[in-house]
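S.K.: everything below, folded, please.
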Amino acid sequence: MDTSYHVIGLMSGTSLDGLDIAYCRFTYKSQNWIYEILNTTTLPYTDELIDSLRGAETATALELVELDHAFGRFMGQQVHEFVQQHEIHPDFVASHGHTIFHQPGKHISLQLGHGAYLAAHAQLPVVCDFRTLDIALGGQGAPLVPIGDELLFGNYDYCVNLGGIANVSYAQRNTRRAFDTSACNMLLNTLANSLGMPYDNNGDLARSGSLQHNLLEALNSPSHFSTPPPKSLGKEWVLQYSLKSIEESQASVADKLHTVCHHIAQQLRQALPLLHEGRHRVLLTGGGAFNAYLVEQIKQQLGAQYEVEVPAPEVVSFKEALIFAFLGVLRWRGEHNCLSSVTGASRNNTGGAIYLC
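M.R.: From the prediction side, this is the model:
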């Protein structure tokens, strides 16, 4: 018998683009998972909320708890309005939350948006806090998307997400591998924001710049890039290394954007091993996939052995929200949704707290 779940997935990325909401149907049929994206929206954050989330790592303990509850309430209210607007009947909500701290070496990863407040205001059950169990088991708590790549997008050799932080996922000798390759939109959007632009549309400004070799060398120099996986990046690392190198450069914003695109593409090239003979299919999603100049650089760096594909805009924009909805389904079923081969945890695990409303 086919089994179906209707789930709302929520994703708030490090680039602070807004809250992604994806209403999805997952059907388990003939030992395979089939997904459908039914309704979507992205809700831009107000300047006030952006400032609060951006400054959360230096907030007092009391302020952090208040923001955790307030952001959960906000997400719950948005979900409730979304449900009413589309006249839908989800089984539950699966939320990634918004990452404030990610320091797995210290056994810390904190995502704001408390599940109890989300459930109370959405008036729906909630699955959230997907990372903590994996970290408790000695893992990185990231990336979490790879099991979705394996079960929903397994026809691709590599799944690359160009979000606030870029990451890659692939199967090697029947084992799923995944890790963060570099900062991505956190750098590109910060540079565009400095000129009053939300982002560099199509990468046009980056295209107009020129390569700054000293900056490229500085961006490529941190030991993360030569460290074997499992490995992951957080906002703290990006601030300490990538953004610091960018701030110290005297180059123009256009030149910095141009150079950052080369950096992202070079690190991605280093991360993708050849898995077999013939062409390798590469799926590009995340906001960076809309940056035509960045995509061109990735294609150029990877070369003819890699067939780079940018899917429909709906998948580009909402793949992470889709997969967190799917992680919620696996948690709901009591099945593994986090892979030790990816995170370095002592075992595969079933992460996520459930709040029943």
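S.K.: okay, CA-based contacts and neighbour counts for the rest of this
M.R.: Noted.
S.K.: hey, where'd the strands end up in the protein?
M.R.: 3-12, 19-29, 32-43, 92-103, 108-112, 126-128, 158-162, 165-172, 175-183, 280-285, 306-309, 353-355 (DSSP state E).
S.K.: give me whichever of those strands is most buried.
M.R.: Compared across the strands of the chain, strand 126-128 shows the largest average neighbour count, a mean of 29 (mean count of other CA atoms under 10 Å).
S.K.: helices or strands next to that strand in the packing?
M.R.: strand 92-103, helix 115-122, helix 313-333, strand 353-355 (3 or more CA pairs under 8 Å, 6 or more residues apart in numbering; DSSP states H and E).
S.K.: looking at these, spot the one closest to G203.
M.R.: helix 313-333 (16.3 Å; CA to CA).
S.K.: the closest one vs strand 280-285, what angle?
M.R.: Interaxial angle of helix 313-333 relative to strand 280-285 (axes from the mean of the first three to the mean of the last three CA atoms, to 10 degrees): 90 degrees.
S.K.: can you mark which positions in helix 313-333 are buried?
M.R.: 315-332 (16 or more other CA atoms under 10 Å).
S.K.: what are the buried residues along stretch 205-219?
M.R.: L205, A206, R207, G209, L211, Q212, L215, L216, A218, L219.
S.K.: now the end-to-end length of that stretch.
M.R.: 19 Å (CA to CA, to the nearest Å).
S.K.: second chain to compare with the first, below:
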Amino acid sequence: MIRALGLMSGTSLDGIDVAVIATDGAADVMPGPARSFAYSDDDRALLRAALAAAEGLPADPATRAARPGVLSEAEARVTLRHAEAVRDFLAAESIDPASIDVIGFHGQTVIHRPDAHFTVQIGDGAALARETGRPVAFDFRAADVAAGGQGAPLVPIYHSALVKAAGFDEAVVVVNVGGVANLTYVDDGPPIAFDTGPGNALIDDMMFSRAGEKMDIGGTTAAEGKIDFTALAEMLAHPYFALPPPKSLDRNAFSSSRVANLPLPDAVATLTALTAHSIVRGIDLLPKEPKLVVLSGGGVHNLTLRWQLMQLLPCGLVTADRLGWSADAMEAQAFAYLAVRRLKNLPITFPTTTGVAQPLEGGRLLIA
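M.R.: Next up, the predicted model:
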């Protein structure tokens, strides 16, 4: 078994999740401790500026390593914060750094345009390896996108390992609600996975722009509002939802402009409904109705979203924590798992998860 540490900084811009697992990179997974480290307001402001700047990058794979303007500062900050998170995590958990065989480093996605074979995650893997003294696997999406895949989602192989280890004998869907929402369908065949639509990003951005808040904590703002069903229907008419999988999204692929003039509670209620309805529409694209949906990611804490999903889904809904998994740490665990697969030269993306022509290894490995 290999002991790996995973780092995930999601599209919600809330902070860095850190988790340790022991795994063989296949069916055996032993989760360890996990913690989250919040970004400061200044960090989030810098990352928002980086996201805006990345929109102007030419979608040229040959220049994806370029970091013009604020992107250079943001990459240095992201790398520093991840190094600090690793150090603080290991100290808090009394873990000897030498016991960590590899670190899986996702970085911060600033732009994702798979149709142009272009995806950028800022974060300096070489610098993180130097700072931590441990091998670092990073840049997990690039090879898949270069080979014609969507480059996302990457966690399905980990979801599949968890579901199969749990012994389910019927179809199960794992839904992760981060900045973007995605699902993994696990049954007898290879996993099927894709981004379903907006997750928390539109809600978070609306709360930040209108109320100066990082998120709709607990879904309380949405609970106070009324869904504008006309606006919801118009947003659900977006052509993305009718596309067959595999498919993936950039954080900024959708706009909240249709609800911008609504009272804040109504706007957030409608955006929350958009997330819920788009997840259910994604499930409608699957080969058969699942027996169970397992909810993970930051969206687990949005009780209004959970209530809406319970009303809309054709099957049961449980949170990942109810199964003994970790809703909050799952993506960080997944990148620890992917790092081990990088060490073993095992594929991380597949025709049914990203649309790549054949199972493909991914990530670059740097030894400290």
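S.K.: show me the one of the helices and strands packed on strand 126-128 of structure 1 that comes nearest A171 of structure 1.
M.R.: Among those, helix 313-333 sits nearest to A171 of structure 1 (CA to CA), with 17.3 Å.
S.K.: what sits up against the closest one?
M.R.: 5, 7-11, 20-24, 26, 37, 40, 93-96, 127-128, 145, 148, 284-287, 289, 310, 336-337, 350-352 (CA atoms under 8 Å, 6 or more residues apart in numbering).
S.K.: same question, stretch 9-16 of structure 1
M.R.: 18-24, 45, 50, 93-99, 163-165, 185-186, 189, 235, 320-326.
S.K.: what range in structure 2 matches that stretch?
M.R.: Using TM-score structural alignment, stretch 9-16 of structure 1 corresponds to residues 6-13 of structure 2.
S.K.: how about stretch 322-331 of structure 1?
M.R.: Under TM-score structural alignment, the match for stretch 322-331 of structure 1 is residues 333-342.
S.K.: need the longest helix for structure 2.
M.R.: Longest helix of structure 2, by residue count under DSSP state H: helix 70-92.
S.K.: give me the mean distance between that helix and structure 1.
M.R.: In the superposition against structure 1, helix 70-92 of structure 2 averages 2.6 Å from its aligned positions (mean CA distance after the TM-score superposition for structure 1).
S.K.: check which helices and strands that helix is in contact with.
M.R.: strand 15-23, helix 41-54, strand 118-122, helix 125-132.
S.K.: nearest to A146 of structure 2, out of these?
M.R.: Here strand 118-122 is closest among the helices and strands packed on helix 70-92 of structure 2 (CA to CA), at 7.6 Å.
S.K.: which bit of structure 1 covers the closest one?
M.R.: Going by TM-score structural alignment: strand 118-122 of structure 2 matches residues 108-112.
S.K.: tell me the contacts of the aligned residue in structure 2 for W33 of structure 1?
M.R.: Correspondence of W33 of structure 1 to structure 2, assessed by TM-score structural alignment: D28. Shown in contact with D28 of structure 2 (CA under 8 Å, 6+ apart): A161, A165.
S.K.: K226 of structure 2 too?
M.R.: So K226 of structure 2 contacts P265, D266, A269, T270 (CA under 8 Å, 6+ apart).
S.K.: whatever residue of structure 1 lines up with the first one - how many residues pack around it?
M.R.: It stands for P265 of structure 2. Matched to structure 1 by TM-score structural alignment, P265 of structure 2 sits across from A254. For A254 of structure 1, the number of neighbouring residues by other CA atoms under 10 Å comes to 21.
S.K.: pretty sure A254 of structure 1 sits against L211.
M.R.: No - between A254 of structure 1 and L211 there is no contact under CA atoms under 8 Å: 9.6 Å.
S.K.: for E93 of structure 2, which non-adjacent residue is spatially closest?
M.R.: Spatial nearest neighbour of E93 of structure 2, excluding adjacent residues (CA to CA, 6 or more residues apart in numbering): P33 at 7.5 Å.
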